[in-house]
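# Next comes the sequence, and after it the predicted model I'd like to discuss.
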Amino acid sequence: MKPGIGISDENRKIVADQLAILLADEFILYTKTLNAHWNLVGPDFHSVHVYFEELYGQSAEILDSVAERIRQLGHFAPAKLKNYLQMSHLTEQYEGGNDSLSLIRYLLQDHESIIEFIRGNINTFADQHKDAGTSDYVTQLMEQHEKIAWMLRAHVQ
């Protein structure tokens, strides 16, 4: 049964497709955060290891909420790793060190990339696709990423 939420089928599909890209980005970032948590080395290991654990917990919650937003729009959330790699703006490549500063810079770049992607869709969702709900949702999600980016940036300045 399709949702009767006042958004055309075409607009719901367009928004769900953009959210699928966001979901792919979030999944890649989640995986990269796990990598940072698992492979961190250095004198600040314990405190940063704990911080990365907090970050991947937040990422898991974000992933779930993006997938649920796609479902609210009447579409299925993609759930194949191969598709995530094809859709994502992010890359899983990493050639830096496993020290905290290198890993934090690595994660910061991806948070900022996601912020830019979300910012580019906020008004489009509301104005062109008549989906104020998703516009509001991604605005709040962007604010979460901005706070995380600020905290990561504070580590490397």
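Thanks, I have it. No experiment lies behind these values; they were computed from the predicted model shown. Residues are numbered from 1 along each chain as shown.
# Every contact and neighbour count from this point should use C-alpha atoms.
Will do.
# For this protein, which segments count as strands?
For the chain, applying DSSP state E gives no strands.
# Touching, Ala36 and Phe52? I think so.
Yes. Here Ala36 reaches Phe52: they are 7.0 Å apart, a contact under C-alpha atoms under 8 Å.
# isn't His37 right next to Glu53, touching?
Yes. Here His37 lies in contact with Glu53, judged by C-alpha under 8 Å, at a distance of 6.3 Å.
# Looking at the two, which has the bigger crowd around it?
Legend: neighbour count by other C-alpha atoms under 10 Å for His37 and Glu53, higher for His37 (23 against 17).
# List the residues that contact that one.
When contacts are counted by C-alpha atoms under 8 Å, 6 or more residues apart in numbering, His37 touches 48-50, 52-53.
# same thing with Leu141?
Counting by C-alpha under 8 Å, 6+ apart, Leu141 has contacts Ile62.
# Look up how far Arg105 lies from Gly133.
As judged by C-alpha to C-alpha, to the nearest Å, Gly133 and Arg105 stand 32 Å apart.
# Look at the two and report which has more neighbours.
A direct count of neighbours by other C-alpha under 10 Å for Gly133 and Arg105 places Arg105 higher, at 17 against 12.
# thinking the more buried one is in contact with Val156, fair?
Yes. The pair Arg105 / Val156 is scored as a contact, 7.2 Å apart, by C-alpha under 8 Å.
# which helix is the longest one in the protein?
helix 9-39 (DSSP state H).
# take a look at this one as well, against the first:
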Amino acid sequence: MATMKNKSMGIDIGISELNRKKIAEGLCNLLADSYTLYLMTHNFHWNVKGPQFNTLHNMFMAQYSEQWIALDTIAERIRALGYPAPGTYGEFVKRATIKEIKGVPKAEEMIRHLVKAQEATAKTARKLFPVVAIANDQPTADVLTQRLDIHEKTAWMLRSLLED
């Protein structure tokens, strides 16, 4: 019986290696922002208090639950393009545009931080569209469109809590 050597197959999906690499890099940045946003939202869920406790506690839980699922979607797209997905705090800190919040802010400040973090994540996703369009990469465009829809809608809903 002949032994088979462990050879990896090349990827031939109609997107050049250079474009796959550029798209994967952008998705790695999106994953870092998304994970940082997830962590911030979960932290605020645990630590929110005040008159809006129940509303915010439940809202934050719905948001971080949705974000958790999105992390897998983004990471799996990176893998489908043939690149490793980052998965360490150190890697996320290097790539993320969202900065860690120190301490436990009051509920209204939590909302403000989350609006900014949602918008930052949307901007990270939007930056990737030109490369995705050139590469004719519809699956990544679909992921980006879905993420933009969620982040922009969530930012609007959070922002609405701050209006009179």
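Arrived safely, thanks for sending. Note that the coordinates shown come from a computational prediction; the quantities given were computed from them, not determined experimentally.
# quick check, nearest of the contacts of His37 of structure 1 to Arg119 of structure 1?
Of all these, Arg119 of structure 1 sits closest to Phe52, with 24.8 Å by C-alpha to C-alpha.
# Which position in structure 2 pairs with that closest one?
Structural alignment (TM-score structural alignment) places Phe52 of structure 1 against Phe60 in structure 2.
# The nearest residue to Ile74 of structure 2 once chain neighbours are set aside - how many residues pack around it?
By the measure of C-alpha to C-alpha, 6 or more residues apart in numbering, the closest residue to Ile74 of structure 2 outside its immediate chain neighbours is Leu31, 6.3 Å from it. The number of residues packed around Leu31 of structure 2, counting by other C-alpha under 10 Å, is 28.
# Kindly state which residue of structure 1 is aligned to Leu31 of structure 2.
In structure 1, Leu31 of structure 2 lands on Leu23 (TM-score structural alignment).
# pretty sure its match is in contact with Ser65, am I right?
No. Using C-alpha under 8 Å, Leu23 of structure 1 makes no contact with Ser65, being 9.3 Å away.
# how about the helices of structure 1, start to end?
Counting by DSSP H, the helices of structure 1 are 9-39, 45-72, 81-87, 100-123, 132-156.
# Can you check what angle separates the fourth one from helix 9-39?
Helix 100-123 of structure 1 and helix 9-39 meet at an angle of 170 degrees, taking axes from the mean of the first three to the mean of the last three C-alpha atoms, to 10 degrees as the criterion.
# related to what we said a few turns ago, wait, isn't the match of Phe52 of structure 1 in contact with Leu39?
No. Under the criterion of C-alpha under 8 Å, Phe60 of structure 2 is not in contact with Leu39, lying 10.8 Å apart.
# what about those two, which has more around it?
The residue with more neighbours, out of Phe60 of structure 2 and Leu39 and counting by other C-alpha under 10 Å, is Phe60; that gives 24 against 16.
# Relative to Asp12 of structure 2, how far out is the residue lying closest to that one once chain neighbours are set aside?
Spatial nearest neighbour of Phe60 of structure 2, excluding adjacent residues (C-alpha to C-alpha, 6+ apart): His45 at 5.3 Å. According to C-alpha to C-alpha, His45 of structure 2 and Asp12 of structure 2 sit 43 Å apart.
# and what of Leu71 of structure 2?
25 Å.
# Looking at the two, which has the bigger crowd around it?
Leu71 (17 against 9).
# these two touch, right, that one and Leu31?
Yes. Judged on C-alpha under 8 Å, Leu71 of structure 2 makes contact with Leu31 at a distance of 6.3 Å.
# What number of residues are in the vicinity of His103 of structure 2?
Actually, residue 103 of structure 2 is Gly rather than His. 6.
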